[in-house]
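Chemist: Predicted structure and sequence below. I'll ask about it afterward.
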Amino acid sequence: MLKTVPQVVMQAQKSLNCITADEALTLCKKMNGIIIDVRESIEYAHKSASNTMNIPRGILEMKMLELYPNSEKAIFIHCASGVRAILSTEQLKRFGYKNVWSITCTLEDICQVL
């Protein structure tokens, strides 16, 4: 049986670290982590939070292995609504990253905090 995107996201959330933008900022500073916006480059150019870097979801795995080969690196993922962040966080965990969090609030909330 096929699943809808909301069903897949809801199922994935159960096994992931999901946090707010406020929590992510505090933890990222404490752990010397990185905050990655997984939206497309054109979306990022239009509006983005400061102190973030853009690695679109479509190339995330290849870029992460190249830029951050340390599986212990603290990584905080966000997008505009949380869906791509959840899917990206799940994928990075599959690749072996141990400290990955999904920021599950809206882009507006993220831009106000970061």
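Modeler: Sure, I can see it. Numbering: from 1, shown residues only.

Chemist: from here on, contacts and neighbour counts on C-alpha atoms
Modeler: Will do.

Chemist: can you pull out the helices in this protein?
Modeler: Ranges of helices within the chain are 5-13, 21-31, 41-46, 60-67, 83-94, 107-113, based on DSSP state H.

Chemist: Presented hereafter is structure B, for comparison with structure A:
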Amino acid sequence: MKKFYASVAMAVVIAFGGYNAQAGTPVSKRKMEIAKQHIQQVSVQEAANMKGAIFVDVRSLPEYKAGHVPGAVWAPRGLLDFKALKWFPDKTKTYIVYCKTGGRGSISTYDMVQLGYKAYNLKGGFLAWKKAGEPIEKGAPKGMGKGVK
């Protein structure tokens, strides 16, 4: 039976051209396409120079703990659209949203923009921030997903 399922899995991979799980599903790809049409992205340099901006990390908790933008608020993507108004009550502030490479960040930025926030997506995500040699913090978030008061 295991051989049967392995064969089916291999056939699916071959039929769909070597689908990459990291690239997302057709639904997530479509969400990213829509989001990117309605949001603004900022480069690492632009983000680092935006005085007073609040960085919002929408990655998983293990990703956040392993390294994040100093002072970034942990607001997991799966809860952001449910909790944004509570976590980020001040819509006059500027928010820079990021994930690992930009996909989840784009979708989350779009959610925040739809809710009336001045939000930007960090182009290239945390990996771009790290590659640019910008400072990084490690450890658990203060407040565990409670946002900014």
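Modeler: Perfect, thanks for sending it. Model, not experiment: these values are computed from the prediction.

Chemist: Fetch the TM-score of the aligned pair.
Modeler: In this superposition the chains share a TM-score of 0.81, using TM-score structural alignment, normalised by the length of structure 1; 108 aligned residues with a CA RMSD of 1.8 Å.

Chemist: returning to that earlier point: for residue 73 of structure 1, which of the helices of structure 1 is the nearest?
Modeler: helix 21-31 (8.4 Å; CA to CA).

Chemist: Run through who's touching the closest one.
Modeler: 33-35, 74-76, 101, 103-105, 109-110, 113-114 (CA atoms under 8 Å, 6 or more residues apart in numbering).

Chemist: Now for those residues: which two are most distant?
Modeler: Longest span within those, CA to CA: 74 and 109, 20.9 Å.

Chemist: how many neighbours does residue 109 of structure 1 have?
Modeler: 15 (other CA atoms under 10 Å).

Chemist: Keep only those of the contacts of helix 21-31 of structure 1 that are in strands.
Modeler: In strands, judged by DSSP state E, the following of the contacts of helix 21-31 of structure 1 are found: 34-35, 74-76, 101, 103.

Chemist: among those residues, who's most crowded?
Modeler: residue 103 (31 neighbours).

Chemist: What lines up with residue 3 of structure 2 in structure 1?
Modeler: Under the alignment by TM-score structural alignment, residue 3 of structure 2 pairs with no residue in structure 1.

Chemist: element containing residue 3 of structure 2, please.
Modeler: Using DSSP states H and E, residue 3 of structure 2 falls within helix 2-15.
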